[in-house]
Structures are given as structure tokens and as C-alpha cells.
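In: return atomic coordinates for the entry below.
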Amino acid sequence: MNILFVADPLESFKIAKDTTFSMMREAQRRGHRIAVCEPRHLNWRSGGEVDAQVREITLTGDAPVWFTESGRPRRALRTFDAVLMRKDPPFDSEFFYATHLLEQAEREGARVFNRPAALRDHPEKLAVMEFPRFVSPTLVTRDPAEVRRFHAEHGDIILKPLDGMGGTGIFRVRADGLNLGSITETLNGNGTTTLMVQRFVPEISDGDKRVLVIGGKPVPHSLARIPQGSEVRGNLAAGGKGVARPLSARDGEIAEALGPVLAARGLLLVGLDVIGDWLTEINVTSPTCFQEITEQTGFDVPAMFVDALEAALATR
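Out: Just a heads-up that it's a prediction; the model follows:
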């Protein structure tokens, strides 16, 4: 099988923890061939097919040079057995345009995972609003007066941008309301940008759990990303400590309810973020934590993913 990964530059990978690398390694172990490109390499000429100049690679596992390259041909995306969209957020205009090019490649016969339309239809923070029974009190607005009313009702709140990643731009405002106005102005651009406000969930001290759902089925362990020191954010990129744990009953309930729904929409891999008993985000662009869970528990997450990918391709 020939697999194309649309991802960030190979040279930026941290292979000790990179999930895309773990996917590549498992695919190569099974005899599949690997090619890589970046979204900027996608092309669509009028009257032609969506193609890209790709890098055909073989993983060596050595660091810092962990792959060898055998060629850089230009190939139509439909000539690959699978195209995996693994570009990290943010979901900016260029990511949006890339999904349109990938969707055209689908029309030409390419099999793209996660499906481009599903990526566009599930913005990672907004997507939780479809499942209110699993979500703590949440407000999406650009109106500062609504933010103030939400704060008055709930007292201790979290404010964050809709397009943030890795914990960037997240603020906590306690009952005293200190700097609420200034934080709101910063995040909403004086009323021009929509933001999300959520009731603070104190169980964050026990970790922001990443629950992976592959092919509609949950991985049996989550990675609890635990804030360190005085930090309120558990994100690994913000210094959180990752600890793998078996899914709680509530984690399993959320994953079992959402998994089949999201899989039916073309989302082969989803990362649910759960704090305490509450769903806070649905990550669809490039969910991570494969290596951390595998190393700490022995459950082979990359193998589960490639199993699901092979099964999806076999249905065609």
C-alpha cells in the first residue's frame, strides 16, 4: 500500500513523541510505502488533477537524521492508496484551502483521512456544542456583555480563542473578575473575534485527559496531561506532565456515544479532551499522544490506527 502523509516539515518532527512518526513507523513495519508532502506542495492546475511534489522516504529510526529519501516525484493524490491529513493546527485560511484541494482529490478518487469536509465541519472547540449533555456550561460569543453575564453566573471561568492550540491564549478569571475586561478585549479584538468561555472545572488539577477514538472505538487508555506548578493548563506544549490511565466510566461513556457518530462523518481519528466528567474539545486535525500511551501502558495505539486504516480501505 502507498500512503501519503500531508504534514508539517519532516525536519520539525520530534520522533521521540511524534504521533505522525509513529503512524509512519507502524505502516512501514507492515510493508507499506511512505511518501510525505506539506500543504504548500499541493497543486491543482485547471483541467488537471490535484497533485503534489512528494518526498518518498524510508524510516531508519536514527536521530537526528531518521529517514532516507529516494526521490521527489510529482504525483496525483488519487494514485495513493491513502492520503493522511496530519497538518498541525492552527486551522487558518491556508489549512482551509488545503481541505478544498483535498476534497477535489477525493472527487478524483483519492481516499483522504480524516475527510476534508469533516475537518472543516468540526472546528475543534466549537464541535463540543453539538453534544450538550457532555459539556460543562459554555458560551461562544464576541459580546463582552455576554462574557460578563456568564462570569457573574459562574464566578470562576476559562476564556480561550477558538483557533488556539497547545494551550495558547487560555486565561482563567476567578470570582473577583480581575482583568476580565482586558482579557476579553485581548481575545475578542474589541468585539471583532469570537471566543469561548467555559465554567472552570477544578478537576483540571488531576489532568486534562486525551481520549483517543479510532474508527469509532476508544483506545482503552487516556493520557492525562497534568498542570505543573501554578499553571492552569495541562497541555504538554504548555509544560503539562503526561500520565496514561485506564478510561474512567465517564470517559468511556463519552467516547462510546461520540465515536460512531464522528466515524460515520469520515473522522477516522479523533482526540476527545475531557476534564473531570466534562468534554472540552474534539480534536480532529492531528490528534496526538500515541507514543506516550503506548510506552506507558503497552497498548499499541499505532497498530490500532493502522488496523483501522486498512479496514477502511478494504471497504471500497
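In: hey, let's count contacts and neighbours off CA atoms from now on
Out: Fine.
In: from residue 279, how far out is residue 197?
Out: 14 Å (CA to CA, to the nearest Å).
In: tell me where the stretch 51-200 of the chain has strands.
Out: 55-59, 67-71, 74-76, 82-85, 112-113, 138-141, 157-161, 171-173, 195-199 (DSSP state E, counting those that start in this stretch).
In: how about those in CSV, adding mean neighbour count and distance to residue 3?
Out: Shown next, in CSV, are the strands of the stretch 51-200 of the chain (neighbours: other CA atoms under 10 Å; distance: least, CA to CA, whole Å):
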stretch, mean neighbour count, distance to residue 3
strand 55-59, 18, 10
strand 67-71, 13, 15
strand 74-76, 16, 12
strand 82-85, 23, 5
strand 112-113, 24, 10
strand 138-141, 18, 38
strand 157-161, 22, 34
strand 171-173, 19, 40
strand 195-199, 22, 37
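In: just send these back as JSON lines, with distance to residue 283 too.
Out: Output for the strands of the stretch 51-200 of the chain, formatted as JSON lines (distance: least, CA to CA, whole Å):
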{"stretch": "strand 55-59", "distance to residue 283": "27"}
{"stretch": "strand 67-71", "distance to residue 283": "28"}
{"stretch": "strand 74-76", "distance to residue 283": "28"}
{"stretch": "strand 82-85", "distance to residue 283": "13"}
{"stretch": "strand 112-113", "distance to residue 283": "14"}
{"stretch": "strand 138-141", "distance to residue 283": "17"}
{"stretch": "strand 157-161", "distance to residue 283": "15"}
{"stretch": "strand 171-173", "distance to residue 283": "20"}
{"stretch": "strand 195-199", "distance to residue 283": "16"}
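In: of all the ones you listed, which lies closest to residue 217?
Out: strand 112-113 (15.9 Å; CA to CA).
In: what is that closest one packed up against?
Out: strand 82-85 (3 or more CA pairs under 8 Å, 6 or more residues apart in numbering; DSSP states H and E).
In: which other helices and strands does the strand it packs on contact?
Out: Taking 3+ CA pairs under 8 Å, 6+ apart as the contact cut, strand 82-85 packs with strand 2-6, strand 112-113.
In: one more to line up against the first:
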Amino acid sequence: MSAERSPARRRLSMGEREMAVGYALLLPGLLGLAIFVVYPVISGVSLAFQSQYLLEPEKNRWVGFQNFVRFLTQEPKLGLYIGNTVRWVLGSVVGRVTLGMILALLLNRDMPFRGVYRALALIPWVMPGVVSAIIWQWIYNANWGIFNHILKVLGLIRENITWLADRKFIWPAILLVSIWHGYPFSYAFILAGLQVIPHDLYEAALIDGASRWASFRYITLPMLRPVLFVLLLLQTVWNANEFTAIWMLTKGGPADYTMTLAPLVYQTSFIFYRVGYGASIAVLLSAVVMTFAVIYIRTVRSEV
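Out: Now for the predicted structure:
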């Protein structure tokens, strides 16, 4: 009796082999994404539905939507936190994009040492946020800060100003830090967009007698619309989640006068140790930002 022959294996085609290699190459990246992104997000959302107090771990329990309801209905400073967040985002985004636009327009012109000026304009951006905040703390120092010294030399003030404690000056002071540290990204983004606008359009406008303002309004801005669309979205999302500048400069003070939602999450979770309640604030902030992003994209997409 002859032995049964085993069925011949089907050889993979070239396309199937390439697909298998592609999936094998993707696997490390997908694994890292699952470990460092997906798992933390799921854990954070899960914490938002629990009563997690680190000093009393034996009392940890599942509370459903209780943390969300508590924050939205029982938080006495909810209006202040939301107002501060809106003020921070609007001030930072408008300031960064406006200053970035001005510098990009200036440094897009032909001038001596243009490359040097372009590089110097990026210095605040490459500086770590913590280092930037510490430097501005020194600049704003009420006793020996250089900002007060310069204003005194110019005769604009007589007495030192506590820039990071006086409610009349604290918001302009911290927004100046935000704008200074974040404008280079807007500048680089807009400058890249300006360099792809055909110069022939400006020459034709000049021949037709168009002023610089008319060229900017009817040529530059329309051609930059896709760039500004992405830039405004990125700046809004980043500033809504900004933590470093506010925490390093004021820690949300005085008396929560500059507290926004992002530092509030940190304070609630790691200063007051109420991790579940802090996670619920983080989830709400993320939901609001994502909702804004979706509405913004759908609204602007048809115009770009």
C-alpha cells in the first residue's frame, strides 16, 4: 500500500508576500500605538467613571457619570474656569497667528541677511516650554526683573509692578509669554505658504494699480486659506490643552484667577489626589476640543 502524499503547499503570490511584509513592518508601530496611546486613553476614560482618591484607595468604586454631573452642576468656579480657558485660547491663537503673519510677510521679502533673520525668529520655538517660563519669571520679577527696570528707565512707571500677581496685569503678562513662545510655529507655517504663491499674481496686480493692502486681501489671504485653516485648528487644540506656561508662571493663581481646564486637571489629580474627578474634567475637555474640531472642519472644508 503506497503512502499517501501530503497535499502540496500553495506558494504565496508576489502581492501576498509584499502584503505580509508590510503588515510585519507595521506591527511594531501598531504595538507601540496600542501601548502608549490606546491603553492610556482607555484607562483615563475608565478613571473618569470611578471615585479614585489616592489617600483612601480602599474607598475606590465605580460611580458612573457622577463625576461629570458634579463638575457640571456643583463646581462653584465652573464659569471662571471655562471663561479663563476661552480667554487663554483666543488670546494665544490670535496673538500667535497675527505676529506670525506679520513676521512671515516681512521675512518673505528680499533683504540682506534674510536667512539669518528667519533663523533668529525661530529661537523662542526651539526653547523648551519650562525654560521659557522660568526666563519670563525672572523678567517679570517684581523686585529685580528687567521688565520693571526698562519701564522705569523709560519713565513709564514709578513703582515696581507685580506682573504675575496683580489682576490688572496678570492676563496680558501670561498671554505675552504664550504668544512669544508660540508665534514661531505660525510664522514658519505661513512663510512656507507664502513661498508657493506665484509671484506673477503680484506683478499682474501691480500693473493693474492694486495697492499693497489690496494685494494682501485679494491674493495673499485667499491663497493662504488652506494654510490658515490647518494652523488655526492646530493652535486652538494645542492652546486648549496648554499646561506648562500657566502652571509655571502662576499655578492658576491668584485664587484661580488664571486657572484654565488643563492645569485644573493636574491640580485635581496630582495635588488634591482626586484622580477620578480629574480624569472626568480631562475627558470633558477632550470632548469639547474634538467637537470643536469636527464642527470647524465641516464648516471650513467647503470654503477651502
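In: where does the TM-score land?
Out: Here the superposed chains carry a TM-score of 0.27, computed using TM-score structural alignment, normalised by the length of structure 2; 141 aligned residues with a CA RMSD of 6.5 Å.
In: so residue 28 of structure 1 sits against residue 22, correct?
Out: No. If you go by CA atoms under 8 Å, residue 28 of structure 1 and residue 22 don't touch, sitting 9.9 Å apart.
In: now residue 71 of structure 1: how far from residue 144 of structure 1?
Out: 54 Å.
In: so which elements touch the host helix or strand of residue 70 of structure 2?
Out: Per DSSP states H and E, residue 70 of structure 2 falls inside helix 66-74. Contacts defined by 3+ CA pairs under 8 Å, 6+ apart place helix 66-74 of structure 2 against helix 275-301.
In: now do the helix it packs on against helix 66-74, angle only.
Out: 70 degrees (axes from the mean of the first three to the mean of the last three CA atoms, to 10 degrees).
In: can you mark which positions in helix 275-301 of structure 2 are buried?
Out: Neighbour-count burial for helix 275-301 of structure 2, with 16 or more other CA atoms under 10 Å as criterion, is recorded at 275-286, 289, 293.
In: quick one: which two of those are the most distant?
Out: 275 and 293 (26.7 Å).
In: all strands of structure 2, in order?
Out: 50-51, 61-62 (DSSP state E).
In: okay, those, which one's buried deepest?
Out: strand 50-51 (a mean of 20; mean count of other CA atoms under 10 Å).
In: counting by contacts, list what that one packs against.
Out: strand 61-62, helix 275-301.
In: go through those and name the closest to residue 135 of structure 2.
Out: Closest to residue 135 of structure 2 of these is helix 275-301 (CA to CA; 28.7 Å).
In: identify the residues contacting the helix holding residue 70 of structure 2?
Out: 48, 49, 50, 51, 78, 276, 277, 280, 281, 284 (CA atoms under 8 Å, 6 or more residues apart in numbering).
In: just to revisit the earlier point, point out the most buried one among the helices and strands packed on strand 82-85 of structure 1.
Out: Of these, strand 112-113 is the most buried (mean count of other CA under 10 Å), at a mean of 24.
In: what sits against residue 70 of structure 1?
Out: Residue 70 of structure 1 neighbours (CA under 8 Å, 6+ apart): 55, 56, 57, 58.
In: and the first one, how close does it get to residue 82 of structure 1?
Out: If you measure residue 55 of structure 1 against residue 82 of structure 1 using CA to CA, the figure is 15 Å.
In: before we move on, what about residue 138 of structure 1?
Out: Counting by CA to CA - residue 138 of structure 1 and residue 82 of structure 1 are separated by 37 Å.
In: got it, and residue 105 of structure 1?
Out: 11 Å.
In: same deal with residue 258 of structure 1?
Out: 24 Å.
In: what about residue 311 of structure 1, how many residues nearby?
Out: 12 (other CA atoms under 10 Å).
In: give the helix, strand or coil label for it.
Out: helix (DSSP: H, G, I helix; E, B strand; the rest coil).
In: who's in contact with it?
Out: Neighbours of residue 311 of structure 1 in contact, by CA under 8 Å, 6+ apart: none.
In: now swap in residue 193 of structure 2 and tell me
Out: By CA under 8 Å, 6+ apart, the contact set of residue 193 of structure 2 is 224, 227.
In: and the gap between it and residue 171 of structure 2?
Out: 32 Å.
In: follow-up on the earlier one: make JSON lines out of the strands of structure 2 and add distance to residue 138 of structure 2.
Out: Below are the strands of structure 2 laid out as JSON lines (distance: least, CA to CA, whole Å):
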{"stretch": "strand 50-51", "distance to residue 138 of structure 2": "40"}
{"stretch": "strand 61-62", "distance to residue 138 of structure 2": "45"}
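In: out of those strands, flag the one nearest residue 201 of structure 2.
Out: strand 50-51 (59.6 Å).
In: buried sites along the helix holding residue 70 of structure 2?
Out: Those would be 67, 68, 71, for helix 66-74 of structure 2 by 16+ other CA under 10 Å.
In: and of the strands of the stretch 51-200 of structure 1, who's closest to residue 44 of structure 1?
Out: Closest of the strands of the stretch 51-200 of structure 1 to residue 44 of structure 1 is strand 74-76, at 9.6 Å (criterion: CA to CA).
In: pretty sure residue 177 of structure 2 sits against residue 133.
Out: Yes. At 7.4 Å, residue 177 of structure 2 counts as touching residue 133 under the criterion of CA under 8 Å.
In: what sits in contact with each of the two?
Out: Going by CA under 8 Å, 6+ apart, residues that sit against residue 177 of structure 2 and also against residue 133 are residue 245.
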